[in-house]
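Engineer: I'll drop the sequence and a predicted model, then ask my questions.
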Amino acid sequence: MAAQTHSAVDSLLGILSRAITNEAKLLGAVHGDVQFIKDEMDSMNGFLLHLTKTDSEHDDQLRAWMKQVRDIAYIAEDCIEIYLRDMAPPDGDSGGLWASLRHLPVLLWTAPACHRLAAKIRELKVRVRDVGERRLRYGVTVPGTTDVKRTTKPPGQDNRNEEKMRDDFLRALEEEVTAMKMSLTSMSEASICQSFSKAIDLLPPDLPSEADATIRPILEKCSPGDVEFKCRTMFLRALFAYPPSTKQELENLKKKLEERADEPRELVMIFCYRKLSTQQKSCLQYLTAFHNEKVISRTSMVRRWVAEGLLGKEHERTPEEAGERCFSELLFRGFVRPVGTGDTGTVKSCVMDESVKDFILKIAKSENFVADSLPAHLDRQLQIRKIVQLPRPGKQQVDHWRNIRNLCGGGTSRLAQDGPGASDSTSASDVKDPMDMLLEFLKSLPEIYRLNVLDLGGCRGLKKRHLKSISKVISLKYLSLRDTDVSRLPARYIQALRLLETLDIRETNVEPSDMKHIFLPKLKHLLAGRRLKTSGGTGDTSTVMTSAEVSLSTVEMPRRIGGMTNMETLCHVQVSNNGTELEGVVKLQRLRKLGLVVHGNDNTTKYLGRVINGLAECLRSLSIWVTDGGALDISMQRVTSFSASSLILENLDIKGKTSLPSWLQELRKLANITLSDTQLKDEDQLRLGNLQGLRCLRIRRNSYSERVVNFMEGQFKALKILAIEGDTITRIVFAAGAAPNLEKIVWTFGRTEKQVPSSGLEPLGQAPISGIEYLENLRVVEITGDGFDQQQLLELDRAIAAHPNFRDIKYLRARDVIVAAE
């Protein structure tokens, strides 16, 4: 509970610091109240931080006090955020007489509300003082120093080899588990534990020298009969990730496993949970909000963590970077399991095993002082998703709906409750639409409640009146309309969400022009675009043709994009024919990921060059879709001050006719390149081969004009992953010394695509990959679809069987598999 409360207070302190800095925006008396609240919360935060570093159990008095601190932190954050929002100049005006005059009507209009908020802040000051005094009155004290845990630096601070060490450990663990599953029937529990020797040998040396004698007995008692070995592997992962486990800690776990032999999984999970950092515990508990989700998107989860204030800056990382790090830790330690992985090995989505779900639910409930009940913010997120995921009412669903009419109630909610004299017969017209139920639920929330996240992904029946009501939830920081049937996005509604940081409208039919007039000063992530399959042109100017089968429907660039200076992710938006909106994009000096849909003309060339040059020191990912069948020139010849060495670009994705410029070879950090419809030639491939840091190359439809791809000696030195999708390429030839670090080759075709020889120059039945014997580090070869004839596949089988490391290569030959677009 200390972890969750500490995160809430940490988030509030950030808001308070900003409020005090902007003293001019505070009414006279409010400034003193805010300063007092900050000083008190600073002291409480120090107390909470100490609690997160102790192993002692929290008694009821301490838990009750922490719940009071957390609740008041949430309320105070909302009050001050709204107060600052209403006092701030609109539409990004930075100051001056004209800005003041423009803002005067707004100040007059919001003055009564601001004074009411000022009164609430005065009340909060009194409540904060009372909470501080209550701790002393009831003797809530700091635990003794003997209970303080040993701490260590977060992984990755000083050790550059950490990634390799972790990979080696996980590989050894996976190999041992695979071997044990194959021999499970002939192995005893004792012999199973002995089989973990290789993984135990790779544990860090920070463990006490006597630990090995305790680790094996713990493994033996972990979970007898656990055919998946998840309990044991989670325990070993925790030891690897957080090695300073004392001999006494391990002895205590061993003793508990002996005393409570029927609860090994829970005891091990508690041990692993205590090895998490404060932020990691908070983020893990928040996964309760995903309890009913089949699959969890990594990026959506991280952005929700940030919106809820669970992450702050650490070690010069942004909250998003801290979130990615936190996800990696939870993944490594086995609390979440990957289900969707990209070509580069990046985990796109994950799931929680049922045992982990139950454990997190129990932990989250223990954080709440109300017995057997989730904290309010998690419970309400669960209720929102339950409503959103309900089917729309129909004649065949009446009985189903009758059973769930009190879904969110327990007698306390106003949602769809039967009135007096209600009969058993219910017609479809009497059943409420899920979105109407959601609006009633939102109205039933307390007057001041921090609803930061609203995920409507996948819902149907979203109308303009629903958006109007949602726009009144002024505390929203994260709004997902992804894969909904929303068709309009009225600016007057969306702009009311002045605190919004993430707006996700992917896979929707929002009118292209709707986004053009929206201005959101705090927006960090704008995600748009809907991929369509088509066989020809549509005549719709908002639909971008990229190949014979794939198109992208998206929204236009916001007119005042230059004023949204907090923007970090802008994907994918349409740029007009003249490209002038890109002048505003240059001003976004925090932008890390940019996806543009552009026209292949001189205007775009000029402005895009300025964007690449102007964002050289912050932009890490660039995606360009070229429309109209035109060719785009990104040689940067028109940018006189351009210096490629200053670019920190790591990912480049190009769809459409574009030649690869020579300056790409100077990018030392460029690690991932994806090409589609580029129709590159041999000279372009030579430039790719000279990239020093290129680790993953994806060659998609019509991206290469030649039928044979030749990897020459000394090229592609850092390449680890090569992915080819449905193309006219018939062969890949590796020369000796080419791509020496290549680990994975993926070749994918659709159901109807067949390779054909090139003008009779390539004989039928020739192995599609030549020189495979030179790839000493090759580990995976995947062939998906019907691209090759049987003789070609037999030749490939022989080539792989003759490889020196044949036993270490995972060779997959799947047929008729449709690979979903990322």
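Structural biologist: Arrived safely, thanks for sending. Predicted model, so just to flag it, every value in this text is computed and none were measured.
Engineer: C-alpha from now on. contacts and neighbour counts both.
Structural biologist: Noted.
Engineer: can you tell me the SS state at residue 489?
Structural biologist: Under DSSP: H, G, I helix; E, B strand; the rest coil, residue 489 falls in the coil class.
Engineer: okay, now it: neighbour count?
Structural biologist: Other residues within reach of residue 489 by the criterion other CA atoms under 10 Å amount to 21.
Engineer: relative to residue 488, how far out is the closest residue in space to it that isn't next to it in sequence?
Structural biologist: Of all residues not flanking residue 489 in the chain, residue 514 sits nearest, at 5.7 Å (CA to CA, 6 or more residues apart in numbering). In this structure, residue 514 and residue 488 are separated by 7 Å, where distance is defined by CA to CA, to the nearest Å.
Engineer: next, the one to line up against it:
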Amino acid sequence: MEAALVSVATGVLKPVIGKLTTLLGNEYKRFKTVRKEIKSLTHELAAMEAFLLKMSEEEDPDVQDKVWMNEVRELSYDLEDAIDDFMQSIGDKDEKPDGFIEKIKNSLGKLGKMTARHRIGKEIQDLKKQIIEVGKRNARYRSHEAFSKTVNATVDPRALAIFEHASKLVGVDEPKAEIIKLLMEADVRASEQQQQQQLKIVSIVGSGGMGKTTLANQVYQELRGQYECWAFVSVSRNPDMTKILRTILSEVAKKDYATTEAGNIQQLVIKIIDFLADKRYFVVVDDIWDVDTWDIVKRAFPATSSTSRIITTTRMNSIAHLCCSSFNGHIYNIRALDMVHSRQLFHTRLFKSDEDCPSYLQEISEQILEKCDGLPLAIIAISGLLANTERTKNIWNQVKDSIGRALERNPSVEGMMKILSLSYFDLPPYLKTCLLYLSIYLEDSTIEKKGLIRRWIAEGFIHREGRYTAYELGERCFNELLNRGLIQPAETNLYGIVKSCRVHDTILDFITFKSREENFITLLGVPILTNENQSKVVRRLCLQGVEEGNSTILTAGLVLSHVRSLILVRGLVEIPSLEEFSHLRILDLSFQPLEDHHLEVIVRLFQLRYLNLQRTKISKLPEQIGHLGCLEVLDLRGTFVKELPASIVNLRKLMHLLVRSALEYSLR
């Protein structure tokens, strides 16, 4: 697969070079001053792009190289913005005015455009000087070697096997039986009165990547049929309590309350209590991080239902003790895999069912597994890396030596990050970019494959290549991330095709850190993620929960005029002003309190490629929507729009128009 148009490694150097080549064509001959600067710049940028691609394979480049890489990448974004402004300013050169007044207006307009062209031309000259200066400061264009890479066009069934049903999960049978026993047998510590009056709870505790969620889910799947109602809900670090309670109510009542206005927290708690009051229920509350969250959730469960059961999972012993003290409970400390099960998981990913580990790799395999220390996520990550390398003793030794002794020092954090870092730097540049983009999603999100691939394409990470469409190549990227164990399948159809995925929270931590480090995505909201070394010039902005009057505070001191992607999640109270976002390409306002008047600004975002208005209060699209000539995806599902304006036919690049079935096209 060719290098992506846009990547975390090279920024937008590739499309910049393409646009510079276009500006050297016959159509732009009259702009002689700018052409002189462009010609000398194109070759310099091409050499820099090749060097950046090589450097992106280096896990720990020296400080000078890293500074240089960041400077070139950031300058590439500024250069593309300047070129786009220049091309926009001359976009209507062929229009011929009629009438005296129109000629006067046109002359004044041309004068303004000439001023704009002169200003933008000077910007391009200044940026060229900066590029040359940066290149001189780092005059070491050298190549580096990395592990060999392959791209799989389909999902490797061995990668899916480790996430499939209980019969194929490794090392789960014994702990599952132990938890079921704790849930079902009488508690000798409790009095007879306590046993009759209190529901029973088991809290599974262990570090990230140990398999707590997988274990809880297996117990849940086996036992839920024995109860009148059941629910499985993931909480995560920054919970939306209203959404969580709606999910519990939806699942136990078997009605869809998740997307309706079903009341505030207190009202939802009362509704759940009333529904569960005389029923036997089984609920799993996964991934609890703080006391306040549990204090709210536990109120929804009638404590006197002695025949009901609850499982919680958490990383913190204090939370596990709190959960158990609320009811009649047991703490279950999840154990790491023993060597037999570690080996089984490792081999399941790397070798076919009728294939053994080659004798020349057996000793190295054992050494790698010792360093993984029985952590399932570490084994999955490292085996995913090895599955995409040659089976040679030399390469496997390189991987083993790269892990170092980090896992032995701190297996829950430092070593895991080292494992994930190895897997990350083994990815080709386009896959690094696609993976880091997943940091825009909240913890425990179910990510639809189709929607994700459309975003990748609109961002420019993937493009048509040869006989393959951009979407087909997007599927290949999605499948390879599955194969490497960096994303997990969430839903599959009847034919075994993965329709959606999830990102383990430990992996999400890692890619969020890398996104901020590379100034790839800026995340603001709850919690407010800060990094004293992070660039003030924002390229992609993701607002994760902004309360009324707080968006200005969060973005204070940041330069927003070069933002290319604006993504709002978690139901904001306040929509930020879009006046400053003149270079937007991606705009996701889905599920936000958006109304028709907000579109007045949106139709002036001429570089926009992806516009998601799903589940907003929009009822009418403006006629000027046809001015968005670059728009490729328009999502109107769940809005109040009943007809489309005639100018929709001007959207020549539109590839996906997502609407409800009753929508009509109108030539009004």
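Structural biologist: Received, thanks. None of these values were measured; they are calculated from a predicted model.
Engineer: ok, back up a step: the residue nearest to residue 489 of the first structure is in contact with residue 487, isn't it?
Structural biologist: No - with contact taken as CA atoms under 8 Å, residue 514 of the first structure and residue 487 are classed as non-touching, separated by 9.5 Å.
Engineer: the first structure: matching residues for the lengthiest strand in the second structure?
Structural biologist: Ranked by residue count, the top strand of the second structure under DSSP state E comes out as strand 281-288. Strand 281-288 of the second structure lines up with nothing in the first structure when matched by TM-score structural alignment.
Engineer: pull the distance from that strand to the chain's centre.
Structural biologist: 25 Å (CA atoms, centre = their mean, to the nearest Å).
Engineer: residue 640 of the second structure reaches residue 619, doesn't it?
Structural biologist: Yes - distance between residue 640 of the second structure and residue 619: 4.3 Å, which falls inside the contact criterion (CA under 8 Å).
Engineer: in stretch 594-612 of the second structure, which residues are buried?
Structural biologist: 594, 599, 602-612 (16 or more other CA atoms under 10 Å).
Engineer: tell me the two of the residues you listed that are most distant?
Structural biologist: Taking CA to CA, the two most distant members of those are 594 and 607; they sit 20.8 Å apart.
Engineer: which one of the buried residues of stretch 594-612 of the second structure sits closest to residue 72 of the second structure?
Structural biologist: Comparing those against residue 72 of the second structure with CA to CA places residue 607 closest, at 22.4 Å.
Engineer: ok, now which ones touch the alignment partner in the first structure of that closest one?
Structural biologist: Taking TM-score structural alignment as the criterion, the aligned counterpart of residue 607 of the second structure in the first structure is residue 475. Shown here is residue 475 of the first structure, whose contacts under the criterion CA atoms under 8 Å, 6 or more residues apart in numbering are 78, 82, 450, 451, 452, 497, 499, 500.
Engineer: can you pull out the strands in the stretch 51-200 of the first structure?
Structural biologist: Shown for the stretch 51-200 of the first structure, no strands are assigned by DSSP state E, counting those that start in this stretch.
Engineer: what of the stretch 301-450 of the second structure?
Structural biologist: Listed in chain order, the strands of the stretch 301-450 of the second structure (DSSP E, counting those that start in this stretch) span 309-314, 328-333, 447-448.
Engineer: want to throw these into JSON lines with mean neighbour count and distance to residue 269 of the second structure?
Structural biologist: Conversion of the strands of the stretch 301-450 of the second structure to JSON lines gives the following (neighbours: other CA atoms under 10 Å; distance: least, CA to CA, whole Å):
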{"stretch": "strand 309-314", "mean neighbour count": "26", "distance to residue 269 of the second structure": "16"}
{"stretch": "strand 328-333", "mean neighbour count": "20", "distance to residue 269 of the second structure": "21"}
{"stretch": "strand 447-448", "mean neighbour count": "17", "distance to residue 269 of the second structure": "28"}
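Engineer: now those strands in CSV, with distance to residue 545 of the second structure?
Structural biologist: Output for the strands of the stretch 301-450 of the second structure, formatted as CSV (distance: least, CA to CA, whole Å):
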stretch, distance to residue 545 of the second structure
strand 309-314, 24
strand 328-333, 33
strand 447-448, 18
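Engineer: among those, which comes closest to residue 72 of the second structure?
Structural biologist: Smallest distance to residue 72 of the second structure across those (CA to CA): 32.2 Å, for strand 447-448.
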